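> Provide a 3D model corresponding to the input given below.
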Amino acid sequence: MRRPRLALLDLSDRPAPEPAALTDAPSGRVMRQVIALLLLACGSSLIGEALTCGSLYGLPWTWSVQAGYRLFWVRFGVAAVVFFWLAGLVIARTPLSRVTPRQRLLQRGAAVLSASVAMFGTAPFVSALAQLVGQSVGACVLAWLALEVCRAHRVPVRIAFPRTAPERLRDWDIAFLVLIACVAGGATSFLLAQLIRYSGLDVPLMKGGQMSTLGIGNLGTFSIGVVATVAVEDVVLVAVTTALLTATRRPAWQIYTLICVPEVLLHAYLGLPAIGMLLFAAGRVWLYRQYGRPLPFMAAHFVYDLVTGGLMLAQGLSFLYRPVVGLLFATAVFWIDHRLTEAAHRAGPEPQSQPAALGSDPPQPADRPERVSTR
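Predicted structure coming up:
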């Protein structure tokens, strides 16, 4: 597609972006809060991942009734911490001097209610669907907490729906670039797995299919689980972590390390091919540092997981159906790109104005995404 390639090629020719807003909090405190968010986002998942890897690869630790019981208490503890942290932040920013009584009641009530549902969602339900719904609610509440942390430090994370045709085209271009990063990481892991199988190397490798390993049997259940994945990986891991560390002028290697390492570990059930997720993680971090808009990242990641997961779940169908699905998806992508491009051209370039206030959307060029943050 024409526009995403132009967006990538033009990065080196564009003027240097303005520095991201610095937080008033000491750098060390922000770093500790980032580590706490990462532990809340990935801690229980990594424990479950370790138990799954133990079952798959014959390691000393594996799933058992006692291990599941301990994991439940870990998840409940995470939900409890999120409850009190989120409630405290929302209460602190909603005094009557800043909001109306109705706004205070709605915002505080929403925080307490959603965090309470997340705590209830950690219960060991018999139904796998109920467990996935509980995990998805908990992940969304955690994403809200991460955004509140950014808001408390006055670090903008620009979650806003596009309102004009040029803005929609800009977000579409960003989403396409994120989709390329997702495909690159997934394809690398797949090729590494095939290479290991054909070479006969004695290294850790997932023996069955990805969906069967994860215990997912239908697309509806899988799509609910993808909501949790997007909330954790795109909002907490990529957007919030990058924004906070960039605001405190942390070096790039720290940002990439704190995001890429958990991302690889969350896919450890793949075995050695999980290292392909480095491209998946590093590509998204690099793109976020250029453009700084979470919604296209979330949309592209959700679509990628949904399409690839659907193809995996459709393995019982004839192989001929897969190219047909790929062709239909490509046709839809090109059709949407054509419609958005034509609409942006008809609208014309948006007038340039003074820089917007902190946390709002600055003016955007009409023909390509805007680069917003420092390297």
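> From now on I want contacts and neighbour counts done on CA atoms only, so please keep to that.
Noted.
> middle-most residue in the protein, spatially?
Asp234 (1.5 Å; CA atoms, centre = their mean).
> which stretches of the chain form helices?
Secondary structure of the chain (DSSP state H): helices at 2-9, 27-57, 65-92, 101-120, 128-152, 165-199, 210-214, 219-230, 241-247, 252-266, 277-291, 294-313, 321-347.
> this one next, for a side-by-side:
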Amino acid sequence: MTCTPSVWVSVATFATSRSAALDSWHPELVRLVCTVISSAWLVGLLMQRSARRRAAAAVALSCAWTLMTYLPGLLHELAPIAAAALAAWLCMEIARRHGLRLRGPHNAGHVSSTFGIIVTGWLGGLLATQLLTHLPAGTVMHGPQSHALGWTGTLIFPVANIAYTAVLEEIVMVAAVCLLGRAAGARPAAIYTVSLAVRIVAHAYFGLAALALAVLGTASVWLYRRYQRPVHLAAAHFALGMAPLAMGALHS
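Predicted coordinates:
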């Protein structure tokens, strides 16, 4: 559910690049519906363990996220941060409901998780660049990623979206899928397939170049299953996303 708005917007952006009307996809309505369902789910989980104050905080966070998406200026640009917090919180509560923790008990894997994401993300980026350059124009994204996603305005909005993406992809698409999949008795192949499929579809606006995300996605699942360090995965993903943004700012 927490992935639905991103997946929907990605597919809508891809459809728009094929001359479809973005408005007909109603991305704001989908985001609102998913917010309501995710919030109700989170509040229900909190109420089950009598955490009334936290349930009230979850309602406040959900309302803030919804309002921020419609308000102009700085609050609108910070809306992805609220979305990331809601997604991570929901995943933690779902795991807790099943007697699980997103973070493993051991203390190893900090460096491996961090550098593993950076290296494989860089390699995946190189592959994506090659695909974007050499595949036929009608099958891949045109222009930079920021333009395709409408990351305009101040620097705050792209940074907030990179933070949201890092949380969504590494906490929700990897950590939650791996943990809950394993608890349900799913085979490793099924866990890899679900996680990679959601990540690739969430980047559908890349066109065929989205297949390059399988490099980073596979490494993320393997590193999480081995070390269970979701925060390090997300932090490394954020740093990886910030690198081209920082380079662009330095050269402008």
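> any idea how far the residue mapped onto the residue nearest to the centre of structure 1 from structure 2 lies from His26 of structure 2?
Here Asp234 of structure 1 is matched to Glu170 in structure 2, going by TM-score structural alignment. Separation of Glu170 of structure 2 from His26 of structure 2 (CA to CA, to the nearest Å): 26 Å.
> so stretch 111-127 of structure 2 matches what in structure 1?
So stretch 111-127 of structure 2 sits over residues 172-188 in structure 1, by TM-score structural alignment.
> got the buried residues for that stretch?
172-188 (16 or more other CA atoms under 10 Å).
> residues in contact with the residue nearest to the centre of structure 1?
Asp234 of structure 1 makes contact with 294, 297-298, 301, according to CA atoms under 8 Å, 6 or more residues apart in numbering.
> how far away is Leu90 of structure 2 from His134 of structure 2?
Applying CA to CA to Leu90 of structure 2 and His134 of structure 2 gives a distance of 40 Å.
> neighbour count winner among the two?
Leu90 (23 against 11; other CA atoms under 10 Å).
> For the alignment partner in structure 1 of the more buried one, give its distance to Val30 of structure 1.
Correspondence of Leu90 of structure 2 to structure 1, assessed by TM-score structural alignment: Leu145. To Val30 of structure 1, Leu145 of structure 1 is 14 Å away according to CA to CA.
> ok, now Ala130 of structure 1?
Separation of Ala130 of structure 1 from Val30 of structure 1 (CA to CA) stands at 35 Å.
> of those two, who's got more company?
Neighbours were counted for Ala130 of structure 1 and for Val30 using other CA under 10 Å; Val30 has more, 20 against 16.
> what's the neighbour count on the residue lying closest to that one once chain neighbours are set aside?
Nearest residue to Val30 of structure 1, sequence neighbours excluded (CA to CA, 6 or more residues apart in numbering): Leu244, at 7.1 Å. With neighbours defined by other CA under 10 Å, the count for Leu244 of structure 1 comes to 28.
> Likewise for the one 4 residues further on?
The local packing of Thr248 of structure 1 (other CA under 10 Å) involves 20 other residues.
> And it, what's its match in structure 2?
Checking TM-score structural alignment: Thr248 of structure 1 goes with Ala184.
> what's the answer for Val112 of structure 1, then?
So Val112 of structure 1 corresponds to Val59, using TM-score structural alignment.
> hang on, its match packs against Val43?
Yes. Val59 of structure 2 lies in contact with Val43 (CA atoms under 8 Å); the separation is 7.1 Å.
> Settle it for me: which of the two has more neighbours?
Neighbour totals were compared for Val59 of structure 2 and Val43, and Val43 leads with 21 against 18 (other CA under 10 Å).
> Now Ala82 of structure 2. Nearest residue, chain neighbours left out?
Ala82 of structure 2's closest residue in space is Trp65 (CA to CA, 6+ apart), at 5.4 Å.
> which residue in structure 1 lines up with Cys34 of structure 2?
Using TM-score structural alignment, Cys34 of structure 2 pairs with Val78 in structure 1.
> quick one, what contacts its match?
40, 44.
> how does it look with 10 Å?
Counting by CA atoms under 10 Å, 6 or more residues apart in numbering, Val78 of structure 1 touches 39-41, 43-44, 72, 118-119, 122, 138, 142.
> Distance to Leu266 of structure 1 and neighbour count added to these, as JSON lines?
As requested, the contacts of Val78 of structure 1 are exported to JSON lines (distance: CA to CA, whole Å; neighbours: other CA atoms under 10 Å):
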{"residue": "Leu39", "distance to Leu266 of structure 1": "12", "neighbour count": "15"}
{"residue": "Leu40", "distance to Leu266 of structure 1": "13", "neighbour count": "22"}
{"residue": "Ala41", "distance to Leu266 of structure 1": "11", "neighbour count": "23"}
{"residue": "Gly43", "distance to Leu266 of structure 1": "10", "neighbour count": "18"}
{"residue": "Ser44", "distance to Leu266 of structure 1": "10", "neighbour count": "19"}
{"residue": "Phe72", "distance to Leu266 of structure 1": "18", "neighbour count": "16"}
{"residue": "Ala118", "distance to Leu266 of structure 1": "21", "neighbour count": "28"}
{"residue": "Met119", "distance to Leu266 of structure 1": "22", "neighbour count": "23"}
{"residue": "Thr122", "distance to Leu266 of structure 1": "19", "neighbour count": "25"}
{"residue": "Gly138", "distance to Leu266 of structure 1": "17", "neighbour count": "30"}
{"residue": "Leu142", "distance to Leu266 of structure 1": "17", "neighbour count": "28"}
